[in-house]
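Undergrad: Prediction below, plus the sequence it came from.
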Amino acid sequence: MISVIVCTYNRREYLPDCLKHLVKQSAQHEDYEVLIIDNNSTDNTATIAQDLIKDHPDLNAQYFCEMNQGHTYARNRGIKEAKGEILSFIDDDAFVDYNFIKEIQFYFKQHAEVSAIGGKILPVYEGKHPKWMSKYLLTLVSALDMGNSPKKFKGSKFPIGANMAFRADVFEKYGHFNTDLGRRGSGLEGGDEKEVFLRLKKENEEIHYVPKVKVDHIIPEKRLTMEYIKGLGIGVGSSEKRRVTNSGFTETMKKIISETIKVCATFILFFFYFIQGKFAQAKMLVKFRFWVLQGYLK
């Protein structure tokens, strides 16, 4: 069975559609459960969840309120309550494909060596496509498209939290999400899923990209403002500082080397886009890298 864990916080405008897509699956309802983890929302999230459960008694859905504020607390609550052999995590503004459950089941059955997967995440912009967007900045909108063929996540690549799934025993072996990391309320910190995947990679666990496990991810206009992107960059930097500080000297040195390489790569890409006349894309690459460094160093 698949346990689909939807962690949510004050997303009443998207949560109903997110849940409707989970109701309308090609898989039989007995093949999966839906766990709605409300991270102490102040809107009517509880009512939305309870109405869905009441309107669809044939769906194995449950609602839980996690009072500890923080995305990682909500994710860990989902792990605790889940009964499935596979745990799938999606964002509350992600709408799953019709065959989402079946594709997760199929891939894990066919690949016994795989411990975790990350699916395709397609951005759906509520406003105009931002001129500054490039394939190197898609992670800013939690998008992921590595093509149409399954493959292993190599090197520093890893799945994105809006669409990821694990065998349940992964968390028994390696522990849960680190509650020192991740978003809290409306904050923009992150790094919690990255830290889990780094643990798995350290133990040589197989993590695959599976394009048929796909979701549409809604991107509101407010997530494309300079103020939001700056906050996100600073949040990424501060989360990374916290992660490597807790991991010791070796990880700190690896991070310094990694950031040095990224800075060099950013300037190379800047000139590449600049000579093509793509000034907005060139400028944003430099801005975002600066904000990440600002968050890391402060």
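TA: Everything's here; your move.

Undergrad: CA only for contacts and neighbour counts going forward, please
TA: OK.

Undergrad: three-state assignment of Ile207?
TA: Secondary structure, DSSP: H, G, I helix; E, B strand; the rest coil: Ile207 is strand.

Undergrad: Below is structure B, check it against A:
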Amino acid sequence: MDSGISVIICCYNSASRLPQTIAHLAKQSINSDIKWEIIIVDNASTDDSAGVAAKEWKKYDTCIPFTIHTENRPGLNFARQKGISVSKYSYLLFCDDDNWLNEDYLARGYNILAADAKIGALGGIGIPVFEGTKPEWFDKFQLYYAVGRQSELQGDVSRSKSWIYGAGMMINREAIKNLDKHRFLTTDRKGKSLSSGGDMELCFFILTQDFSIWYDEELIFKHFIEIGRLEMNYLKRMMMAGAKAAYLLDGLRFIAQGAVKPVRIKRNWIVRFVIDNIKVYKVFRSNELPLHFQLKLHFVRISRILKLNFDYDRSFKLYKW
């Protein structure tokens, strides 16, 4: 695999957002010795996102490779996997369709990853740019929008935070070489749905592969936030989707944490975990996902880590699933 950066932009009806995103990529200040490419993945758009992207890139008359691919399965995770499969460089950058990268983003990210082969995922800090007026509640909930400080400390956050947001995330390809064997529990953004958790799941997977999660506040990008996303109802939908994702990923989270630090939890914790998650299941009951099977799988995984025995089938009958 050639050393370089594959910038992957996943799009769903992104025609209005792509011009600024592409313009900032065209302004990247990076050593000519570092190879890079831009990959557009059109995830079932209906607004000619791909055509807009191609037309915009032509304005800059650059020799940087620019390709467009289609992923018809709805869901950001599927789109990212498509981008990974067609990419050709050692490092991957997930640039959302509303991310405006600082001019040194690619160069700085490349240098950080190249300096430490055990960094699996690298994240920076998003600075919000509002289409409308900033809501008074925004700062309190800014992480839901993938902006703001991701950690009190910089550097390796594997043991403390364990994940970084997907916007602007860079990945060492070696850390995900076994990703095709992983069955994703989340779809992440899916059409108009605000389903989430793909960034968390990817980071948890990377930790299980014996790589670290890294955070650098000099890695800066602007995150454009459209006015429709600044409504309280939108925030509530995001929070609900985030809670659902956290519930689905509990098992993988414990596997990931066990990979970077000892897990010491008493036996009675697993009983409380079962009861709490059954309550959550009732809230998030959905025909879209067989959550009861996912939950049972999480219990099995956690039990193996903690070396516990638990009668799952009996508990399911007891709580009348």
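TA: Received it, and whenever you're ready, just let me know what you need. Since the structure is predicted, the reported quantities are computational estimates derived from the model, not experimental observations.

Undergrad: could you measure the residue lying closest to Lys222 of structure 1 once chain neighbours are set aside against Ser238 of structure 1, distance?
TA: Distances taken as C-alpha to C-alpha, 6 or more residues apart in numbering place Tyr228 nearest to Lys222 of structure 1, at 7.0 Å, with adjacent residues excluded. Computed as C-alpha to C-alpha, to the nearest Å, the Tyr228 of structure 1 to Ser238 of structure 1 distance reads 15 Å.

Undergrad: The two: which is more packed in?
TA: Neighbour count, other C-alpha atoms under 10 Å: between Tyr228 of structure 1 and Ser238, Ser238 has more, with 23 against 14.

Undergrad: helix, strand or coil for the more buried one?
TA: Here Ser238 of structure 1 is recorded as helix under three-state DSSP.

Undergrad: Which residue of structure 2 sits opposite it in the alignment?
TA: Structural alignment (TM-score structural alignment) places Ser238 of structure 1 against Lys244 in structure 2.

Undergrad: Kindly report the same for Val141 of structure 1.
TA: Using TM-score structural alignment, the equivalent of Val141 of structure 1 in structure 2 is Tyr145.

Undergrad: what about its match, how many neighbours?
TA: By other C-alpha under 10 Å, the residues close to Tyr145 of structure 2 number 19.

Undergrad: now swap in the one 5 residues further on and tell me
TA: Neighbour count of Gln150 of structure 2, defined by other C-alpha under 10 Å: 21.

Undergrad: Is it in a helix, a strand, or coil?
TA: For Gln150 of structure 2, the assignment made with three-state DSSP gives coil.

Undergrad: quick one: contacts for it?
TA: With contact taken as C-alpha atoms under 8 Å, 6 or more residues apart in numbering, Gln150 of structure 2 is in contact with 124-125, 143, 164-165, 215.

Undergrad: 10 Å instead, please
TA: For Gln150 of structure 2, the contact set (C-alpha atoms under 10 Å, 6 or more residues apart in numbering) comprises 123-126, 143, 157, 161, 163-165, 215-217.

Undergrad: Out of those, which is nearest to Tyr89 of structure 2?
TA: Gly123 (18.3 Å; C-alpha to C-alpha).

Undergrad: List the buried residues in the helix or strand where that closest one lies.
TA: Using DSSP states H and E, Gly123 of structure 2 sits within strand 119-130. By 16 or more other C-alpha atoms under 10 Å, the buried positions in strand 119-130 of structure 2 come out as 119-129.

Undergrad: could I get those residues as JSON lines with distance to Asp2 of structure 2?
TA: Compiled in JSON lines, these are given as follows (distance: C-alpha to C-alpha, whole Å):
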{"residue": "Ile119", "distance to Asp2 of structure 2": "18"}
{"residue": "Gly120", "distance to Asp2 of structure 2": "17"}
{"residue": "Ala121", "distance to Asp2 of structure 2": "18"}
{"residue": "Leu122", "distance to Asp2 of structure 2": "19"}
{"residue": "Gly123", "distance to Asp2 of structure 2": "22"}
{"residue": "Gly124", "distance to Asp2 of structure 2": "24"}
{"residue": "Ile125", "distance to Asp2 of structure 2": "27"}
{"residue": "Gly126", "distance to Asp2 of structure 2": "29"}
{"residue": "Ile127", "distance to Asp2 of structure 2": "32"}
{"residue": "Pro128", "distance to Asp2 of structure 2": "34"}
{"residue": "Val129", "distance to Asp2 of structure 2": "35"}
